[in-house]
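1. I need the structure of the sequence given here:
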Amino acid sequence: MYLLLSQLSLMDLMHVSTTIPKMATNSLSDQKSISFVGCATQHFLYLTLGGAECLLLAFMSYDRYVAICHPLRYAVLMNRKVTLMMAATSWLGASLNFLIYTASLMHFPFCGPRQIHHFYCEFPAVVKLVCGDIPVYEAAVYVSTLLLLLLPILLVSASYVCILHSVIQMRAAGSKRNAFATCSSHLAVVSLWFGAGILSYMRPRSQRPPLHDTVGSVFYSIVTPTLNPLIYTLRNKDVAKALRRVLGRDLITQRSQVQLS
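-> As a prediction, the model looks like this:
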């Protein structure tokens, strides 16, 4: 579990680092631009990291299924070799898939002044600049994205159906609470990530207003990767205790300041 969590943290860190530094640089400078190679690199990285996270979240749901439904066989079914294969499959599968689509997209001719109406080189914003008719390419990307979203969602759903069935059969209330606590963080992250991805990429281009694209991309490229570590770490008792201690200390400090003033 911790190896998979470390990969999720790395993906979230890289996802935020792919977009925010360049966005901050453009916001603070008069020249709001990005090179062609830089745009292609950014486009490839954020798609790869997003796709890898979809696959990794699906594998993590299987990890939760084994931990709850087959606890005595967990060390055998989820040994280090299996978890390393899961992590490698997430990275390689997503990178190979989106390397092809990024290379194909960057070979199309682009129209006009090449102004991207977005704060980074997101796929929908870049596709709008392409000259000519590209329905075949868009259809291929749509099908690929559909599979990359729906297959993990199906695996997650199947895992949690089995988990729910096992939890219902548990007699002890404490065991049920522990099982739900084990899955709560993963369910929250899955809901945020796949919900934002479906709203952003599963609609036709004609039904995606620019404002909706921007809000959706901010959510899944900045908000969700930032919230994921917080969602997982707050389940740790030591982290939660430290947070309560800090908040309590700040509250006491504020009260003393109010009394002194």
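
2. all contacts plus neighbour counts: C-alpha atoms, from now on.
-> Noted.

3. Beyond whatever helix or strand Arg177 lives in, next helix or strand please.
-> With elements delineated by DSSP states H and E, Arg177 resides in helix 173-201, which encompasses its position. Secondary structure here is assigned by DSSP H and E; on that basis, the next helix or strand after helix 173-201 toward the C-terminus is helix 210-218.

4. right, and the helix or strand after that following helix?
-> helix 224-233.

5. in that following helix, what counts as buried?
-> Thr224, Pro225, Thr226, Asn228, Pro229, Tyr232 (16 or more other C-alpha atoms under 10 Å).

6. on contacts alone, who are the packing partners of it?
-> For helix 224-233, the elements it packs on are helix 2-28, helix 173-201, judged by 3 or more C-alpha pairs under 8 Å, 6 or more residues apart in numbering; DSSP states H and E.

7. Now render those helices as JSON lines, adding mean neighbour count.
-> Supplementary listing: the helices and strands packed on helix 224-233 in JSON lines, determined by neighbours: other C-alpha atoms under 10 Å:
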{"stretch": "helix 2-28", "mean neighbour count": "16"}
{"stretch": "helix 173-201", "mean neighbour count": "16"}
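
8. Distance to Val127 for these - can I get that in JSON lines?
-> Shown next, in JSON lines, are those (distance: least, C-alpha to C-alpha, whole Å):
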{"stretch": "helix 2-28", "distance to Val127": "18"}
{"stretch": "helix 173-201", "distance to Val127": "13"}
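
9. Pick out whichever of the buried residues of helix 224-233 sits closest to Val239.
-> Nearest to Val239 among those, counting by C-alpha to C-alpha, is Tyr232 at 10.0 Å.

10. Go ahead and confirm the closest one touches Leu187.
-> No: judged on C-alpha atoms under 8 Å, Tyr232 makes no contact with Leu187 at a distance of 10.7 Å.

11. Could you also give me the structure for this next sequence, so I can compare it with the first?
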Amino acid sequence: METGNLSLGTDFTLVGLFHYGPADTLLFAVIAILFAVAVMGNVTLVHLIRLDRRLHTPMYFLLSQLSIIDMMYISTTVPKMAANFLSGSRTISFLGCEIQTFVFLTLGASEALLLGFMSYDRYIAVCRPLHYPVLMSRKACGCMVTCAWSSSSIIALVHTLYVFQLPFCRSAHINHFFCEIPSLLPLVCEDTSQYEHTVTMSSLVFLLYARVLVVVFHMGSGKGQRKAMSTCSSHLTAASLFYTTCLSAYTQPHSLHSPDRDKVVAVIYSIVTPVLNPFIYSLRNKEVLGALRRQMR
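-> The predicted model follows:
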């Protein structure tokens, strides 16, 4: 095990998901297929929203941005994982690890904020439909997307710069399949409990999306509640899957983390979620299915 302060010229070793056995080859094939499905599904959804004028609404504009983020999100981890598996090498440079952490945090925070804005969109559509054209104007949607990208970049930059200036002196082995802050903190030889507490408190802010659930289940009439559920159910499914898995990874101190469990959770929010989102938002959506049928003709 390597010890000593790690710096810019040092390589990390990613333990990864695979151990180069027959079962791991099958698992790698499954993940490669999921990656292809995620890219194709999200590209198709963005293409449909761009081409079909009936989908030129605030909800679908935000959904197209979510699909773009998902494509980039899964591309941050899977290609490097595939390259390591195929080459037999598990190393990543200190700078490469830092860049991967920054990009992954930026995209993850962007998705979390965008899901929150989509929750706001559904809240306005259900509870204040007469104000919807004003509150969800083209300018407002543009501001939401700009805010999601800019604020998430700043948040990611602050966290990345802080973590990578800490002394990594316990090991150069990252027990994960990509560089992520929860997997890097166990390598730090300083007390990071105060920083972890700050991360936990900031992560809990994203639970504001639960406001939509409260609104839906307090609708006055059964008919109104059913309409609200049909409007929000797809978004609530996608948001719940992403938020619950991310919060379980980022709100626990590293002393309570289990590497194997963390990898499974990370697979869900970094690989499975980008795969499922296009299907969650389209399979029960008559407008998207109608647009798909029109384009196929």
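
12. and the angle for the helix holding Arg177 of the first structure with helix 210-218?
-> Between the axes of helix 173-201 of the first structure and helix 210-218, defined by axes from the mean of the first three to the mean of the last three C-alpha atoms, to 10 degrees, the angle is 140 degrees.

13. when you align them, which residue in the first structure goes with Phe94 of the second structure?
-> In the superposition onto the first structure, Phe94 of the second structure corresponds to Phe36 when matched by TM-score structural alignment.

14. ignore the last one, Ile268 of the second structure
-> Residue correspondence, TM-score structural alignment: Ile268 of the second structure in this structure matches Phe219 in the first structure.

15. And the strands in the stretch 1-150 of the second structure?
-> Counting by DSSP state E, counting those that start in this stretch, residue ranges of the strands within the stretch 1-150 of the second structure are 11-14, 91-93.

16. So Tyr65 of the first structure is in contact with Ser157, correct?
-> No: here Tyr65 of the first structure lies out of contact with Ser157, judged by C-alpha under 8 Å, at a distance of 10.7 Å.

17. ok, the two, which is more surrounded?
-> In this view Tyr65 of the first structure and Ser157 are compared by other C-alpha atoms under 10 Å, and Tyr65 has more residues nearby, 23 against 14.

18. got the contact list for the counterpart of that one in the second structure?
-> In the second structure, the residue paired with Tyr65 of the first structure is Tyr123, using TM-score structural alignment. By C-alpha atoms under 8 Å, 6 or more residues apart in numbering, the contact set of Tyr123 of the second structure is Val212, Val215.

19. try it again with 10 Å
-> Phe117, Pro129, Tyr132, Tyr209, Arg211, Val212, Leu213, Val215, Val216, Ala228, Thr231, Cys232 (C-alpha atoms under 10 Å, 6 or more residues apart in numbering).

20. is it true that Gly195 of the first structure touches Tyr220?
-> Yes: distance between Gly195 of the first structure and Tyr220: 9.0 Å, which falls inside the contact criterion (C-alpha atoms under 10 Å).

21. Burial check on the alignment partner in the second structure of Pro209 of the first structure, number of neighbours?
-> With TM-score structural alignment as the criterion, Pro209 of the first structure lines up with Ser258 in the second structure. For Ser258 of the second structure, the count of nearby residues is 11 (other C-alpha under 10 Å).

22. State the distance from the closest residue to Leu57 of the first structure other than its chain neighbours to Ala158 of the first structure.
-> Leaving out its chain neighbours, the residue that sits closest to Leu57 of the first structure by C-alpha to C-alpha, 6 or more residues apart in numbering is Val190, at 6.8 Å. Going from Val190 of the first structure to Ala158 of the first structure by C-alpha to C-alpha, to the nearest Å gives 14 Å.

23. ditto for Val167 of the first structure
-> Taking C-alpha to C-alpha, one finds Val167 of the first structure at 14 Å from Ala158 of the first structure.

24. okay, those two: which has more neighbours?
-> For Val167 of the first structure versus Ala158, neighbours defined as other C-alpha under 10 Å are more numerous around Val167 (20 against 15).

25. Nearest spatial neighbour of that one, chain-adjacent residues omitted?
-> With C-alpha to C-alpha, 6+ apart as the measure, Lys176 is the residue that lies nearest to Val167 of the first structure, at 5.8 Å, once sequence neighbours are left out.

26. was I right about that neighbour contacting His165?
-> No: assessed by C-alpha under 10 Å, Lys176 of the first structure is found out of contact with His165, at 11.2 Å.

27. can you tell me which residue in the second structure aligns to Gly51 of the first structure?
-> Under the alignment by TM-score structural alignment, Gly51 of the first structure pairs with Ala109 in the second structure.

28. Kindly report the same for Ile198 of the first structure.
-> Superposed on the second structure with TM-score structural alignment, Ile198 of the first structure falls opposite Leu247.

29. wouldn't its match be in contact with Pro182 here?
-> No: under the contact definition of C-alpha under 10 Å, Leu247 of the second structure does not touch Pro182, with a separation of 11.4 Å.

30. quick one on the thing from earlier: who are the neighbours in contact with the match of Ile268 of the second structure?
-> Leu192, Trp193, Ala196, Gly197, Ser200, Asp213, Pro225, Thr226.
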